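In: pasting the structure only:
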């Protein structure tokens, strides 16, 4: 099947052909016809399978087919909401490349960059706006963007937006939009909370799942290395150095942890940079550019970067810290093995993270292979986290009971 066979505008087909895309991916084959027919959809597919084109191409087609009768300069016709700046920029770049042959104006708005420059662009007139919820509301409050004429709304990675606390912002945005519109949900995972929100705002949506929900791509080889927590950095440096890994994306749980690990890797002779929510947008973009260009060997990131990083031929993703939410594991390892290429996902698991592995395996409905590396075997005398937690809880309960009894005794006296 070709993009032309899906019924897309010939100029859009020419654009994707010039980009080297000739055959639609499964999610594109299923979603594009449904969007062209005007249906609301809820589509789930693994990262790297072409979700952006699956909503952007038919959205552009419909805008071209419908004459814009609204002459208000700040009234946009289509809105794409994303949870992170990186994903907003990635979607923007893709939509611009798809629309280069057609008279459609595209803009992006997110925090960490000049509000003034964005205001200037929006006042000049925009058809499609890609934005993060917070910055979009900033523009809506000051009147630089009008959402009352939106014909199509896309929520990209809706589950992550809910995880990041954007539900209230999303509801505020919805109130400013017309009830009669097309709404599209796209994500690699769908939690119960997301499905509840989706069915509350979608109109008889078409459900599209090209792969089992919450699954990892077959192109990604996964392995878990049990190791004591204090030896994780040592093992990571050994793996990168001894196996000559390049372009390694490493995930940590905290911002401070990402900065500290990047410094420690650099001391080990492995050039590394970090990217997290505390960094300015300029610093984040510089770090990402250096990583993509091969100037640094490792990029250490928090989950803020799990959605929106599109790095060609990224070979390795390392979970230095196991993710708190099992769904984030799917998004993390989805940064590799993209566009038909193969990749490796390595998880360094300490005793106190065994619960996270169980949650991931339950989500994937699959056991992940484990391997002890010689010289880095975990100390079997360390108590599992569950036992330690039980012991701590028992001590706390005993202390609380003792306090209650003492207070009762005082009252009786």
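Out: Nice, I can see it. Here the structure is a predicted model, which is why all the values come from computation and not from measurement.
In: going forward, measure contacts between C-alpha atoms and count neighbours the same way
Out: Noted.
In: what segments of this structure are strands?
Out: With DSSP state E, the ranges of strands along the chain come out as 41-44, 78-81, 106-109, 128-131, 152-156, 182-187, 206-209, 220-226, 248-251, 272-275, 298-301, 316-319, 343-349.
In: mind putting these in TSV, distance to residue 411 and mean neighbour count included?
Out: Output for the strands of the chain, formatted as TSV (distance: least, Cα to Cα, whole Å; neighbours: other Cα atoms under 10 Å):
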stretch	distance to residue 411	mean neighbour count
strand 41-44	61	24
strand 78-81	59	23
strand 106-109	62	23
strand 128-131	60	25
strand 152-156	59	23
strand 182-187	58	23
strand 206-209	63	16
strand 220-226	53	19
strand 248-251	54	26
strand 272-275	57	26
strand 298-301	55	26
strand 316-319	54	24
strand 343-349	50	22
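In: structure B:
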């Protein structure tokens, strides 16, 4: 199947050819026609399977020539917001559509200025979007399409109430799309509240990593993990690796250790400001840094071409996060490697991961690093209930909201941000001519 057969505009097909997109992935084959037809969608696909293009391409097509309408994409992290916005901007290069990303961690005034001319497609983290709504910077009444991207992560990070509040401000007629790499029960409940008679698609089995990722576990005592990591990096000649730890302090401590061994390493976590995080990611992509030590803030939204190796220095607390971590490798059908250094204290997390995967991960001890505290033998893996994640509390209002009116995603008049509900600060719609570069 080719992109031509999916009914995309010639302008989008030209862009895909320029980007060297030759054939649609499975999720793109299933999602693009359904979104073009206006269906609500519940979609499950593995990380790296092309989810962003699956919803961005048809949304851009539906928005083309309709500047009075707009689309909203909600994502869990700053990194993912930037990644999705960059992808949408690339896809829209031949269309007169503007894409903007807003997220926390940067001054609000900067993003208000970016939004001064309005936009057609807004990518936002829930907290920052609510800031803009509370200050009457944005108006969602003209939103025609809304996407929850990495919906399971949105719930796991505690955004349930924010989603409910945002949902109450969206017009009833919105097309609603829910994309997630994992499908815990909480996502089913969210879908029941959020979507209307959705088409359900699944490009891969639920909660399964890409099939070409080789995975195994190395049992080791907790105190010997740094030495084992160093030994394996040198013994196997591993050059580039994304290493996951459970805490910010753990990331900084491990980077200090690795640098002390003359290895090029840096840390990525929530205490680093956004500009520093951009610089660290750029250095890792460009191979100026070989080892990136990250907390789960980077488990979603990191898109690194041909990343060969993911190392779990610490296992994640939530089994679903294991899938996302190792999914940074083996993207778009490529092969990859994922190795986990596991101490006896982490046996419950390992058991939860194996239940989720419905398979045992092989244990391979390293000579000289055999643990004193042995990892318990795994029980037979049987299909069971997935590990519990955050639930969705509150549902978007189904009726009684004011119908949307034209005007795109709009902002308040220039000047100081207004108090919520302050009189005399009505929102004005942007015009569709002048003031905004074409194809931004």
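Out: Okay, I see it. Owing to the predicted nature of the structure, the values given are computational and were not obtained by experimental measurement.
In: now what about the TM-score between them?
Out: Remark: TM-score between the superposed chains equals 0.89 [TM-score structural alignment, normalised by the length of the first structure]; 378 aligned residues with a Cα RMSD of 1.5 Å.
In: which one of the strands of the first structure lies nearest to residue 378 of the first structure?
Out: strand 220-226 (6.3 Å; Cα to Cα).
In: which strands and helices lie in contact with that closest one?
Out: With contacts defined as 3 or more Cα pairs under 8 Å, 6 or more residues apart in numbering; DSSP states H and E, strand 220-226 of the first structure has these neighbours: strand 343-349.
In: list the residues that contact the aligned partner of residue 340 of the first structure in the second structure.
Out: In the second structure, the residue equivalent to residue 340 of the first structure is residue 333, according to TM-score structural alignment. By Cα atoms under 8 Å, 6 or more residues apart in numbering, the contact set of residue 333 of the second structure is 49, 210, 212.
In: likewise residue 374 of the second structure?
Out: 219-220, 343-344.
In: closest to residue 314 of the second structure among the residues you listed?
Out: Among the contacts of residue 374 of the second structure, and counting by Cα to Cα, the member closest to residue 314 of the second structure is residue 343, at 8.7 Å.
In: quick one: end-to-end distance for stretch 240-247 of the second structure.
Out: 21 Å (Cα to Cα, to the nearest Å).
In: and stretch 235-254 of the first structure, by the same measure?
Out: 19 Å.
In: quick one: the strands of the first structure as a markdown table, columns for distance to residue 19 of the first structure too.
Out: What follows is those, written out as a markdown table (distance: least, Cα to Cα, whole Å):
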| stretch | distance to residue 19 of the first structure |
| --- | --- |
| strand 41-44 | 24 |
| strand 78-81 | 22 |
| strand 106-109 | 18 |
| strand 128-131 | 21 |
| strand 152-156 | 22 |
| strand 182-187 | 22 |
| strand 206-209 | 26 |
| strand 220-226 | 25 |
| strand 248-251 | 26 |
| strand 272-275 | 29 |
| strand 298-301 | 27 |
| strand 316-319 | 25 |
| strand 343-349 | 23 |
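In: and of these, who's closest to residue 259 of the first structure?
Out: Of all these, strand 272-275 comes closest under Cα to Cα, at 5.6 Å.
In: find me the equivalent region of the closest one in the second structure.
Out: So strand 272-275 of the first structure sits over residues 265-268 in the second structure, by TM-score structural alignment.
In: check stretch 198-206 of the first structure too.
Out: The alignment places stretch 198-206 of the first structure over residues 191-199 of the second structure (TM-score structural alignment).
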